[in-house]
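Peer 1: Sequence first, predicted coordinates after that:
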Amino acid sequence: MSLHALVVLVPEADPIVGSWRLRYDRPGIPAHVTVMYPFLPGIPAAELADLFAAHEPFTATFSRFGRLPGLLYLDPAPSVSFSALTSAVTARWPKAEPYGGRYGDPVPHLTVAQDQPPETFDAIEADLSERLPFEMSVREVTRVRFADGAWQVEEAFGLGPGPSPRAS
């Protein structure tokens, strides 16, 4: 069985948080902000392209940490821009619920570490604080698939008007 997700990849974060993510996050997917997980299989690329083309590109800044039980993350600003993408997916495909509906209204985030004691989260924050902030230009949402024990990029969908999705 394969799982699908829609994510905003954040390659700018990898040099900053990559070593911590390798130690304390689930391996196999680059730094990202989740738009929808799990996502429905079989949705045509053209439908996703149309949906995301209706949203303008934006700049996101990662300047502070956030915590949820068992989770240390970077808090993207403006988070409302990421939430709008999630809301659009849910409005178009109501069966697609963020995290299967387990967390109510999800908080947009870039996971740094999971399932560690507060002291570990404190040490990570201390190490990373001087490397923040960083910015990125959000120009696309990527569909990824988990199969055969690994995450694989399937295709990216541009925000705003532009070319068709690109397959990877």
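Peer 2: Yep, that arrived.

Peer 1: Could you use CA atoms for every contact and neighbour count after this?
Peer 2: OK.

Peer 1: so how many other residues sit close to the residue nearest to L9 when sequence neighbours are not counted?
Peer 2: With CA to CA, 6 or more residues apart in numbering as the criterion, L9 has its nearest non-adjacent residue at 4.3 Å, and that residue is H32. Each residue near H32 was counted by other CA atoms under 10 Å, and the total is 20.

Peer 1: And for V7?
Peer 2: Close neighbours of V7, defined as other CA under 10 Å, add up to 23.

Peer 1: and the residue nearest the centre of the chain, how far is that from V107?
Peer 2: Central residue check for the chain by CA atoms, centre = their mean: the C-alpha nearest the mean position is that of V33, 1.8 Å away. Spatial separation of V33 from V107 under the definition CA to CA, to the nearest Å is 10 Å.

Peer 1: got it, and A13?
Peer 2: 18 Å.

Peer 1: the more surrounded of the two?
Peer 2: For A13 against V107, the residue with the higher neighbour count under other CA under 10 Å is A13, and the figures read 20 against 17.

Peer 1: Spell out, range by range, the helices that occur in this structure.
Peer 2: Per DSSP state H, the chain has helices spanning 14-24, 45-53, 79-92, 118-128. These are given in chain order.

Peer 1: Now tabulate those helices in CSV and tack on mean neighbour count.
Peer 2: As requested, these are arranged in CSV below (neighbours: other CA atoms under 10 Å):
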stretch, mean neighbour count
helix 14-24, 16
helix 45-53, 18
helix 79-92, 17
helix 118-128, 14
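
Peer 1: Let's have those in TSV, adding distance to A5.
Peer 2: Below are those laid out as TSV (distance: least, CA to CA, whole Å):
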stretch	distance to A5
helix 14-24	19
helix 45-53	12
helix 79-92	11
helix 118-128	26
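
Peer 1: Quick one, which of these gets closest to L159.
Peer 2: With CA to CA as the measure, helix 45-53 is the member of these nearest L159 (4.7 Å).

Peer 1: putting a second one here so we can go through both:
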Amino acid sequence: MTGNDSDIDQPERSGLVVRVPEAETAVRAWRDRLDPAVRSGMPAHVTVLFPFLPESRIDADTLASLGEVIGRHKAFEARFERCGRFPEVLYLAPDPASSFRALTESVVERWPETPPFGGRFAEIVPHLTVAQGQEDSVLDEAEAGLRDGLPVVARVASVDLMVHDGARWRQRASFALG
């Protein structure tokens, strides 16, 4: 999840993410400096869907449905070997992006009222944010510094439901891929 959403840290917000602990060694120092989401407890991740439902709307039936939707997807290996950019954002690009995109599309199919990033973007671009809200010169420095830590290879076996309490993100549930 990127902090470009001005109300990303609002209470009741939720999102679905794939944690990528294998990337922490490569990205942690840069994220600590250049990604405000770190301060609110968001680990290195690829967003599956943000925003999801408000936390107050997530009940046992929702959790069961999420488990079913996510469980239809097979676990897979993702490789992060190159960087990409959005305006003021540097990210690691996962390969295969299509596996992450399929997760997003299946959740949105079940909950069409939750388009990715509120429907602001026409295309789903899976990514692991390293820096955001930064000038190109800072992004250039971070990108050069990341090269020695790549590639990162991760096993994707679950999707976490993260919720925000107004100060910090916390994991509310985790759903295994098939």
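Peer 2: On my side now, so go ahead. Model, not experiment: these values are computed from the prediction.

Peer 1: okay, and the longest strand seen in the second structure goes to which residues in the first structure?
Peer 2: When every strand of the second structure is counted residue by residue (DSSP state E), the longest turns out to be strand 76-86. Under TM-score structural alignment, the match for strand 76-86 of the second structure in the first structure covers residues 58-68.

Peer 1: chain center to the matching stretch, what's the gap?
Peer 2: In terms of CA atoms, centre = their mean, to the nearest Å, the gap separating the centre of stretch 58-68 of the first structure from the centre of its chain is 12 Å.

Peer 1: what does it contact?
Peer 2: Contact with stretch 58-68 of the first structure is made by 72-78, 81, 125, 132-139, as judged by CA atoms under 8 Å, 6 or more residues apart in numbering.

Peer 1: Among the residues you listed, name the buried ones.
Peer 2: 72-77, 81, 125, 135, 138-139 (16 or more other CA atoms under 10 Å).

Peer 1: Just those residues: which are in strands?
Peer 2: When these are checked against strands (DSSP E), the matches are 72-77, 135, 138.

Peer 1: ok, now which ones touch D25 of the first structure?
Peer 2: Under the criterion of CA under 8 Å, 6+ apart, the neighbours of D25 of the first structure are 111-114.

Peer 1: Tell me the one among those nearest to P41 of the first structure.
Peer 2: T111 (24.0 Å).

Peer 1: With R72 of the second structure as the reference, measure out to the aligned partner of the closest one in the second structure.
Peer 2: Under the alignment (TM-score structural alignment), T111 of the first structure pairs with T129 of the second structure. Applying CA to CA, one obtains 26 Å for the distance of T129 of the second structure from R72 of the second structure.

Peer 1: Those two: which has the busier surroundings?
Peer 2: It is T129, of T129 of the second structure and R72, that has more neighbours when counted by other CA under 10 Å, with 27 against 13.

Peer 1: Just give the closest residue to that one, not the sequence neighbours.
Peer 2: Y91 (4.3 Å).

Peer 1: now D115 of the first structure
Peer 2: Leaving out its chain neighbours, the residue that sits closest to D115 of the first structure by CA to CA, 6+ apart is G70, at 4.6 Å.

Peer 1: wait, the one you found sits on V112?
Peer 2: No. Counting by CA atoms under 8 Å, G70 of the first structure sits too far from V112 to count as a contact (11.0 Å).

Peer 1: which residues do those two both contact?
Peer 2: Applying CA under 8 Å, 6+ apart, one finds that no residue jointly contacts G70 of the first structure and V112.

Peer 1: Compare neighbour counts for those two and give me the winner.
Peer 2: Using other CA under 10 Å as the criterion, G70 of the first structure and V112 rank with V112 on top: 28 against 12.

Peer 1: That one is in contact with I16, isn't it?
Peer 2: No. In terms of CA under 8 Å, V112 of the first structure does not count as a neighbour of I16; the distance is 10.0 Å.

Peer 1: how much does the longest strand of the second structure stray from the first structure?
Peer 2: Compared with the first structure after fitting, strand 76-86 of the second structure deviates on average by 0.3 Å (mean CA distance after the TM-score superposition for the first structure).

Peer 1: contacting residues around the counterpart of R19 of the second structure in the first structure?
Peer 2: Matched by TM-score structural alignment, R19 of the second structure corresponds to L9 in the first structure. Taking CA under 8 Å, 6+ apart as the definition of contact, the neighbours of L9 of the first structure are 30-33, 141-142.
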